[in-house]
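>>> Quick one: sequence plus predicted model below, questions after.
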Amino acid sequence: QSVTNSSRFQVSEFILMGFPGIHEWQHWLSLPLALLYLLALSANLLIVITIQHESTLHQPMYQFLSILAIVDIGLATTIVPKILAIFWFDTKAISLPQCFAQVYAIHSVMGMESGIFLCMAMDRYVAICYPLQYPSIVTETFVVKCTAFMVLRNGLLTIPVPVLASQRLYCSRNEIEHCLCSNLGVTSLACDDITMNRFYQLVLVWVIGGSDMGLVFASYALILRSVLRMNSAEATSKALGTCSSHLILIFFFYTAIVVVSVTHLAGKSVPLIPVLLNVLHSVIPPALNP
């Protein structure tokens, strides 16, 4: 079907259908999602306020925790309010600019979360492996530079994702089998070739997620080696206790990314799994991180 000359798009809006295959009872999922969202907001706000008001916590490690809490609030807020609006008020329609804006927000905030995990891993690596040099290496300036780099990296590298999506021709279908505007979910409705969209999505995942994940696990491998060399059982226990919760969250975060990517490539045989993981991946870490 041809596209009119007055508009790049034949459709004027997308329709977010929710979870594929369970449309009849998906509204029951709104309660646990709402509770997780409230938990994420309240707990992360409490962390930010506590760190800001307690002078003894004005240290790089806690500043990274504060930044992570802010990113978590942004990550959950990017998708959960719209999902609850779909379930509670049946507001499934979303305009094209709003949809592409959500695509950008999701990718950039996800990348920021990954980047902060990397910064925190570097902080723990220096603290455990080079404790004497830690105060001179990990300073407030170091925190500011790391944060600024992550914001610029993710903000700039993510721009092509919604730009490429907006250049596709959406000339017929407009129903997205998802609760949110994911890049591949939106571009799969296009009438023209989306090879470049898929290629850049893959590049982005590996450049940001892959590099961060590799450096994070390399840092913890070096930390583990250093810890195992300690003669003090108390020092070993303290070091492992400091890193264990961080490692659990990192493991869940990156495992979900890998599973979502693989199930997307698997095609339409398991559509519910990547959709459900996409949603849980954006709300469970913000609720558990505190």
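Here it is on my side, so go on.
>>> contacts and neighbour counts: CA atoms only from here.
Will do.
>>> can you give me the helices for the stretch 1-150 of the chain?
Per DSSP state H, counting those that start in this stretch, the stretch 1-150 of the chain carries helices over the ranges 30-53, 60-89, 96-129, 134-137, 140-158.
>>> got the buried residues for the second one?
It stands for helix 60-89. Judged by neighbour count (16 or more other CA atoms under 10 Å), helix 60-89 contains these buried residues: 60-80, 82-84, 86-87.
>>> before we move on, back to that, can you add distance to H281 and give the helices of the stretch 1-150 of the chain back as CSV?
Converted to CSV, the helices of the stretch 1-150 of the chain look like this (distance: least, CA to CA, whole Å):
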stretch, distance to H281
helix 30-53, 12
helix 60-89, 9
helix 96-129, 9
helix 134-137, 33
helix 140-158, 18
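>>> and of the ones you listed, who's closest to L280?
Closest of the helices of the stretch 1-150 of the chain to L280 is helix 30-53, at 8.7 Å (criterion: CA to CA).
>>> Does anything pack onto the closest one? Which helices or strands?
Taking 3 or more CA pairs under 8 Å, 6 or more residues apart in numbering; DSSP states H and E as the contact definition, the neighbouring helices and strands of helix 30-53 are helix 60-89, helix 272-288.
>>> quick revisit: right, and the helices of the stretch 1-150 of the chain - which one's nearest Y254?
Of all the helices of the stretch 1-150 of the chain, the one in closest proximity to Y254, counting by CA to CA, is helix 96-129 (8.4 Å).
>>> tell me the angle that closest one makes with helix 60-89.
Using axes from the mean of the first three to the mean of the last three CA atoms, to 10 degrees, the interaxial angle of helix 96-129 with respect to helix 60-89 works out to 150 degrees.
>>> also this one, for the comparison:
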Amino acid sequence: MAAFNLTLSDSTTFILMGIPGLEAAHLWISIPLSMFYVIGLLGNFMILFVVGKEVTLHKPMYLLICMLALTDIGMPTSIVPRALFIFWFNLKLITLGGCLTQMFFIHLVSVMHSAVLVTMAFDRYVAICNPLRYTTIVTNTQIAKLGLMALIKAILFILPLPLLLSSLPFCANHIIPHTFCEHIGFAKLSCGDITVNRIYSLVIAFLVTGLDLMLIILSYGLIMRAVVRISSKKAHQKTLSTCTAHVCVILASYIPGLFSTLMHRFGQDMAPHTHIILANFYFLLPAMLNPIIYGMKTKELRDKMGQYTFSR
């Protein structure tokens, strides 16, 4: 209690509560949380190792898979270790700088993740709609440039978030009823005007997530139009099978996020701890499922991963 009183008088220190209302179950909740995290780390590091080791996999598609694996490592790593410190050791204090840093990396990696999915959709579009020019349009160098552009875009869009928050005054309430620092949730603790923060959050939602999703839908609309024009049923199936893994990854990435958003908008009757648990698993599930999806659906990668897994 003394630590809590000290914190409330310190304008630069906050308290992450974890999952309010389920404090007694924190240890039990940490079990699936840590398991999903470890499985995701192992799967994504395995992909990075195999692709890096095998020269035959040094192709644009596998470079994109590696970029996705990096974001799938970064997203849960921005959240889970801090949550486990709360669940296991009751270490709830976090500085303003620590909170803003965590928030920056959470949103940065989320924007990068979305950008990689768009680039993958572009890769599949060129492979199916313009196959003769695929090797000249989609090269490792081009993919690396797109990845760098995505990183720069993410930094430019996300950097204003902690800058805007750092200029806000924080008065009495320093208790964050969550396992991590999220932009609007943290902004609501301020006793100042957060209108700019709300508007900028909407701008990011429309210009980043909304636009990326529209580009993915457009890419697959053009792909479906090209597939319909193919007369051979066998060619239909072969062409669509090249998109299966990416479509599954898109669904695994966007459906939990959409579900979480709908719960926030229309699930006012739901207990707050339900929202917090959903928010945590929204970051965990794609990171755990994506390497499994690509490991199962991409034959060349599956074979190479099998060699390294069972030959040692």
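Received the coordinates, thanks. Only a predicted model underlies this, so the values are computations on that prediction, with no experimental measurement involved.
>>> Quickly find the element holding the residue in structure 1 sticking out farthest from the centre.
Farthest-out residue of structure 1 from its mean C-alpha position, per CA atoms, centre = their mean: N231, at 38.6 Å. Counting by DSSP states H and E, no helix or strand carries N231 of structure 1.
>>> measure S245 of structure 1 to L288 of structure 1 for me?
Distance of S245 of structure 1 to L288 of structure 1, computed by CA to CA, to the nearest Å: 10 Å.
>>> er, W25 of structure 1 I mean
Per CA to CA, W25 of structure 1 is found 26 Å from L288 of structure 1.
>>> Give me the more crowded residue out of those two.
Under the criterion of other CA atoms under 10 Å, the comparison of W25 of structure 1 against L288 puts L288 first, with 15 against 10.
>>> Need the helices and strands packed on helix 30-53 of structure 1 in JSON lines (columns: distance to Y104 of structure 1).
Putting the helices and strands packed on helix 30-53 of structure 1 into JSON lines (distance: least, CA to CA, whole Å) gives the following:
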{"stretch": "helix 60-89", "distance to Y104 of structure 1": "10"}
{"stretch": "helix 272-288", "distance to Y104 of structure 1": "14"}
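>>> Which one, of those helices, ends up nearest to S261 of structure 1?
Closest approach to S261 of structure 1 among the helices and strands packed on helix 30-53 of structure 1 is made by helix 272-288 (7.9 Å; CA to CA).
>>> Now that closest one on structure 2. Mean distance?
After superposition onto structure 2, the mean distance of helix 272-288 of structure 1 to its aligned counterpart is 1.8 Å, using mean CA distance after the TM-score superposition for structure 1.
>>> who does that helix touch, helix- and strand-wise?
For helix 272-288 of structure 1, the contact count by 3+ CA pairs under 8 Å, 6+ apart identifies helix 30-53, helix 60-89, helix 233-265 as packing neighbours.
>>> next one: that helix to chain centre, how far?
In terms of CA atoms, centre = their mean, to the nearest Å, the centre of helix 272-288 of structure 1 is set 9 Å apart from its chain centre.
>>> same question, stretch 12-29 of structure 1
Relative to its parent chain, stretch 12-29 of structure 1 has a centroid offset of 22 Å by CA atoms, centre = their mean.
>>> buried sites along that stretch?
Buried residues in stretch 12-29 of structure 1, counting neighbours by 16+ other CA under 10 Å, are found at 13-20, 27.
>>> Likewise for stretch 112-132 of structure 2?
By neighbour count, with 16+ other CA under 10 Å as the criterion, the buried positions of stretch 112-132 of structure 2 are 112-129.
>>> Next: stretch 233-243 of structure 2.
Counting neighbours by 16+ other CA under 10 Å, one finds that the buried residues in stretch 233-243 of structure 2 are 236, 239-240, 243.
>>> can you tell me which two in these are farthest apart?
Checked with CA to CA, these reach their widest spread between H236 and C243, with 11.4 Å between them.
>>> Okay, V216 of structure 1 and L164 of structure 1: tell me how far apart.
30 Å.
>>> The two: which is more packed in?
For V216 of structure 1 against L164, the residue with the higher neighbour count under other CA under 10 Å is V216, and the figures read 22 against 16.
>>> and the nearest residue to the more buried one once chain neighbours are set aside, what does it touch?
Spatial nearest neighbour of V216 of structure 1, chain neighbours left out: L118 (5.4 Å); criterion: CA to CA, 6 or more residues apart in numbering. By CA atoms under 8 Å, 6 or more residues apart in numbering, the contact set of L118 of structure 1 is 212-213, 215-216.
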